[in-house]
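Student: Structure, please.
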Amino acid sequence: MTFCTEVRQQTDAYWQASFEHPFVKGIVEGTLPLENFKYYMLQDAYYLKHYTKVLALAAAKAEHDEDIQYFLRTAQMIHDAELELHRTTFATLGVTEEEIAQFQPAPAAYNYICHMYQTVHNEDVPAAFAAILPCPWLYVEIGQLYKAYKPSEPLYAQWLALYSSDDFLHMLDGQKNMMDRFATQHPKRDELAHHFMKSCYYEWQFWEMSWTLQNWTEGVYPYELTSHL
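Tutor: Next up, the predicted model:
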């Protein structure tokens, strides 16, 4: 059994929770309140900005030219495709410069980024790749699973079209082959699986964060924290 097949099976509960999450279902069915989508896009733009930095750090640590080129190409692709989607969506949603300037990452987004930075700084390149792979993999699976859906909200249709595209599906095949190559040569396969699992958890938490409009003052303690701030 390949590493990717194994970790995909081990973490399936997180994947199924993502597929059936009301936030995801709200996008593909066109019923998600735009307030939640706006919140998500702001958090996701923050995440992707740091994701590209993690890719650049991985490129700096990589020893083989093909791996260096992959990390750099992927960072550029995210900048050109996904972040462009965010820019056009911000305009449609009326996101102001003031909102962007005052933006604060929610706990789940912040924790996810910290996990990836910790891995790329303190572990090797295969471990860093195991931590960043669940993101594109999950989005492609969501795109393929709901490819036939036609959400009435244009922003949601655009989002689904991006992640169900053949380009993303083809890219994922190469990413999984790369991960399997890393795992075959790695002395601590279980540690790679652990980094992968953590990111699967955080992917699920990202939907939950966006569904509940998570912030730093609500739902943290059993008493009314906001009255003390």
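
Student: can we go C-alpha only for contacts and neighbour counts from here?
Tutor: OK.

Student: From one end of stretch 60-69 to the other, what's the distance?
Tutor: Distance between the boundary residues of stretch 60-69 (CA to CA, to the nearest Å) amounts to 10 Å.

Student: Sequence B follows; please return its structure for comparison with A:
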Amino acid sequence: MSQAGAPQSAFVLHSRPYKETSALVDLFTPEGRLRAVLRSARGKSGSQARPFLPLEIELRGKGELKTVARLEPNGIPNLLHGDVLFSGLYLNELLIRLLPAHDPHPALFEHYALTLQALATGRPLQPLLRTFEWRLLDELGYGFALDHDVQGQPLVAEVWYRLLPESGLEAVDHLQPGLFLGRDLRALADADWEQPTTLATAKRLMRQALAPHLGGRPLVSRELFMNLKEPPRA
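Tutor: Below is the predicted model of the structure:
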């Protein structure tokens, strides 16, 4: 039997039943996103393999699909409820959908851990979500400047811009759907969340920036949240 590897920090992003008593768990570690088999998932380890709980794990195996040799809590649980819970599930789904397997992102891992802590302590949701989306895009090489356009010119407050996902913001001379005002983009670049239009601008901008990388499949966490918010039918 192969020996277990070195201990590492981790969070469970998602888990599902596997064979009779095991589970397949998607893990996020400083060394990247990976999938592993958790045996005896109905026992103590299974109860600890839940999202948002800081863990220390050891993995065993030589192939791509490894086995969890040890899994223990490694910090204070981040207790998420209501809208905050759906926000955490949204972050997890983004990581599963966008982050390549076995691609180390230690800075993103640290930012994720801090974001969960902030969510659990009741910090405002929208700035946390938008900041995480931006950090994720930047880590994956899809980031773009928020203070100047694709020509390298500083953004002008009264000029309208469109997002070119592969290159950045481009000034336009006629109105069309999906544009952003330079003033709002500059407030976003300064993380000035006090401006009433900054949050709405950030949400639209991040949706446009994420869409090409998510493909045509909708986000399950977003659909669940929207269904929960819909009033019951008579």
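
Student: Could you get me the TM-score between them?
Tutor: With the length set by TM-score structural alignment, normalised by the length of structure 1, the two chains reach a TM-score of 0.24; 93 aligned residues with a CA RMSD of 5.9 Å.

Student: Can you name every helix or strand that the longest strand anywhere in structure 2 contacts?
Tutor: Longest strand in structure 2, counting residues (DSSP state E): strand 8-18. Contact here means 3 or more CA pairs under 8 Å, 6 or more residues apart in numbering; DSSP states H and E; on that basis strand 8-18 of structure 2 packs against strand 22-29, strand 55-60, helix 82-98.

Student: would a markdown table of those with mean neighbour count be doable?
Tutor: Rendered in a markdown table, the data for the helices and strands packed on strand 8-18 of structure 2 read as follows (neighbours: other CA atoms under 10 Å):
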| stretch | mean neighbour count |
| --- | --- |
| strand 22-29 | 23 |
| strand 55-60 | 21 |
| helix 82-98 | 18 |
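
Student: and Pro106 of structure 2, which of the ones you listed is closest to it?
Tutor: Minimum separation from Pro106 of structure 2 across the helices and strands packed on strand 8-18 of structure 2 (CA to CA) falls at strand 22-29, 7.6 Å.

Student: Identify the residues contacting that closest one?
Tutor: Here strand 22-29 of structure 2 makes contact (CA atoms under 8 Å, 6 or more residues apart in numbering) with 8-18, 33-42, 96, 104, 106, 109.

Student: For PyMOL, what selects the buried ones among the residues you listed?
Tutor: Selecting only the buried entries of those in PyMOL, with 16 or more other CA atoms under 10 Å as the criterion:
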select buried, resi 9+10+11+12+13+14+15+33+34+35+36+37+38+39+41+96+104+109
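
Student: Now the residue sitting nearest the centre point of structure 1: which helix or strand?
Tutor: With the centre of structure 1 defined as its mean C-alpha position, the nearest residue by CA atoms, centre = their mean is Cys135, 3.8 Å away. Applying DSSP states H and E as the criterion places Cys135 of structure 1 in helix 134-145.

Student: what comes up buried for that helix?
Tutor: For helix 134-145 of structure 1, using 16+ other CA under 10 Å, the buried residues are Pro134, Pro136, Trp137, Leu138, Tyr139, Val140, Glu141, Ile142, Gly143, Gln144.

Student: For the residues you listed, give me TSV that also has distance to Leu42 of structure 1.
Tutor: Supplementary listing: the buried residues of helix 134-145 of structure 1 in TSV, determined by distance: CA to CA, whole Å:
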residue	distance to Leu42 of structure 1
Pro134	20
Pro136	18
Trp137	21
Leu138	19
Tyr139	17
Val140	21
Glu141	22
Ile142	20
Gly143	20
Gln144	24
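
Student: Please identify which pair of these lies farthest apart.
Tutor: Pro134 and Gln144 (15.2 Å).

Student: Which residue is the nearest non-sequential neighbour of Leu59 of structure 2?
Tutor: Taking CA to CA, 6 or more residues apart in numbering as the measure, Leu59 of structure 2 lies nearest to Val68, with 4.6 Å between them; neighbours along the chain are not counted.

Student: check contacts around Phe196 of structure 1.
Tutor: Phe196 of structure 1 makes contacts with Val7, Ala130, Ala131, Ile132, Leu133, Pro134, as judged by CA under 8 Å, 6+ apart.

Student: Now do the strands in structure 1.
Tutor: With DSSP E as the definition, structure 1 shows no strands.

Student: Helices along that one, start to end?
Tutor: Ranges of helices within structure 1 are 3-10, 12-19, 22-29, 34-61, 65-77, 83-93, 97-101, 107-122, 125-132, 134-145, 154-163, 166-184, 189-212, based on DSSP state H.

Student: ranking the ones you listed by burial, who's on top?
Tutor: With neighbours defined by mean count of other CA atoms under 10 Å, none of those is more surrounded on average than helix 125-132, at a mean of 25.

Student: for that helix, packing partners?
Tutor: helix 34-61, helix 107-122, helix 166-184, helix 189-212.

Student: Out of those, flag the one nearest Arg87 of structure 1.
Tutor: Closest among those, using CA to CA: helix 34-61, at 8.9 Å.

Student: next one: that closest one to chain centre, how far?
Tutor: 7 Å (CA atoms, centre = their mean, to the nearest Å).

Student: Please apply the same query to stretch 175-191 of structure 1.
Tutor: The gap between where stretch 175-191 of structure 1 is centred and where its chain is centred comes out at 20 Å by CA atoms, centre = their mean.

Student: Can you check the distance spanned by it, start to finish?
Tutor: From its first residue to its last, stretch 175-191 of structure 1 covers 19 Å (CA to CA).

Student: now do stretch 185-203 of structure 2
Tutor: Criterion CA to CA; first-to-last residue distance in stretch 185-203 of structure 2 is 12 Å.

Student: Then stretch 115-133 of structure 2?
Tutor: Distance across stretch 115-133 of structure 2, first residue to last, is 11 Å (CA to CA).
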